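> generate a structure from the sequence data that follows.
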Amino acid sequence: MKTDLLIFGGTFGALAVMFGAFGAHALKSLLNEEQQKSFETGVRYQMYHALVLIICGFSMPFGSPSQVWMGWCFILGTFLFSFSIYGLVLSSAKGKKLKFLGPVTPVGGLFLLAGWVLFTYNMLKLGVYL
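Below is the predicted model of the structure:
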């Protein structure tokens, strides 16, 4: 699991940089201001969770099911949340909005939320206190 988190974290991080540059430059003339903000939200959340995946991959032992579930919630949540936003924004900009992606974004958000709840639970379980 640790290797999976590091691979997904690195891949999501690299793609976030690529998509961020793509959105800031290549898509600037294609997207309106609202679409650009939505696209940037997808990139930002993708990068946040890429970093969380890498941090968890290095810091957690992954000896319990709750740690494994946490990792998969972050991976699946990042994919569903950010990539559905990209699909919605790009299809909308082309005049053919893929409406079926609309409900996918909040499902991804729920997976991210579950990942954060499990992260907190696991930190407390590991005895990590400030």
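
> can we go C-alpha only for contacts and neighbour counts from here?
Fine.

> and the residue most central in space within the chain, how far from Gln36?
The residue lying closest to the centre of the chain (CA atoms, centre = their mean) is Thr78, at 2.4 Å. Between Thr78 and Gln36 the computed distance is 19 Å (CA to CA, to the nearest Å).

> here is a second sequence; please produce its structure as well for comparison:
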Amino acid sequence: MNKNLILTAIIGALTIILGAFGAHTLEDILTADQLKSFETAVRYQMFHVLALLFVNTYSAFNSKTKNTISVLFFIGILFFSGSIYAITLGVNAKTIWFITPIGGLLFVIGWLKMALSFYKKE
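Sure thing, here's the model as predicted:
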């Protein structure tokens, strides 16, 4: 059983739920800028769900590489998208603003780890 794929599928379903929630419930509650931020969080979450599906099904990556990239992307989703969701839904941005760029940095590190793994395979 690949726990990373199961978690990825669950996060993928959650992404669809959050996107629908944003489109159908929040459009009357949030400002245009807040809604745009929420949509950015959903979009980045989905991009990384798709990347996680690739990483965890690509046979050329060894188990350690798959897990490293997966952890970076999972925590990146939590920090980046999660903090944007929290801020747009009412958490004081002054208390958690610094979490968003940490999540973005984890995404970048994950992508660079993937690039390095591809490079080493050549």
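
> picking up where we left off before, touching, the residue nearest to the centre of the first structure and Tyr45? I think so.
Yes: using CA atoms under 8 Å, Thr78 of the first structure makes contact with Tyr45 at a distance of 7.3 Å.

> Leu26 of the second structure against Leu35, yeah?
Yes: between Leu26 of the second structure and Leu35 there is a contact under CA under 8 Å: 7.2 Å.

> which one of these two is surrounded by more residues?
Leu35 (20 against 17; other CA atoms under 10 Å).

> how much space between that one and Met46 of the second structure?
16 Å.

> quick one on the thing from earlier: which non-adjacent residue is nearest the residue nearest to the centre of the first structure?
Sequence neighbours aside, Gln46 is the residue nearest to Thr78 of the first structure in space, at 5.9 Å (criterion: CA to CA, 6 or more residues apart in numbering).

> likewise for Leu31 of the first structure?
Distance criterion CA to CA, 6+ apart; nearest residue to Leu31 of the first structure, sequence neighbours excluded, is Ala93 at 6.0 Å.

> same check on Phe79 of the second structure?
Nearest one to Phe79 of the second structure, counting by CA to CA, 6+ apart, is Gly103 at 4.5 Å.

> that neighbour matches what in the first structure?
In the first structure, the residue paired with Gly103 of the second structure according to TM-score structural alignment is Gly108.

> and that match, helix, strand or coil?
Classification of Gly108 of the first structure using DSSP: H, G, I helix; E, B strand; the rest coil returns helix.

> report the contact partners of it.
Listed by CA atoms under 8 Å, 6 or more residues apart in numbering, the contact partners of Gly108 of the first structure are Leu76, Gly77, Thr78, Phe79, Leu80, Phe81, Ser82.

> next step: these restricted to strands.
Assigned to strands by DSSP state E, none of the contacts of Gly108 of the first structure qualify.

> I'd like to know which of the residues you listed are part of helices.
Leu76, Gly77, Thr78, Phe79, Leu80, Phe81, Ser82 (DSSP state H).

> the last one and Leu98 of the first structure, how far apart?
Taken as CA to CA, the spacing of Ser82 of the first structure relative to Leu98 of the first structure amounts to 15 Å.

> nice, that's everything, thank you.
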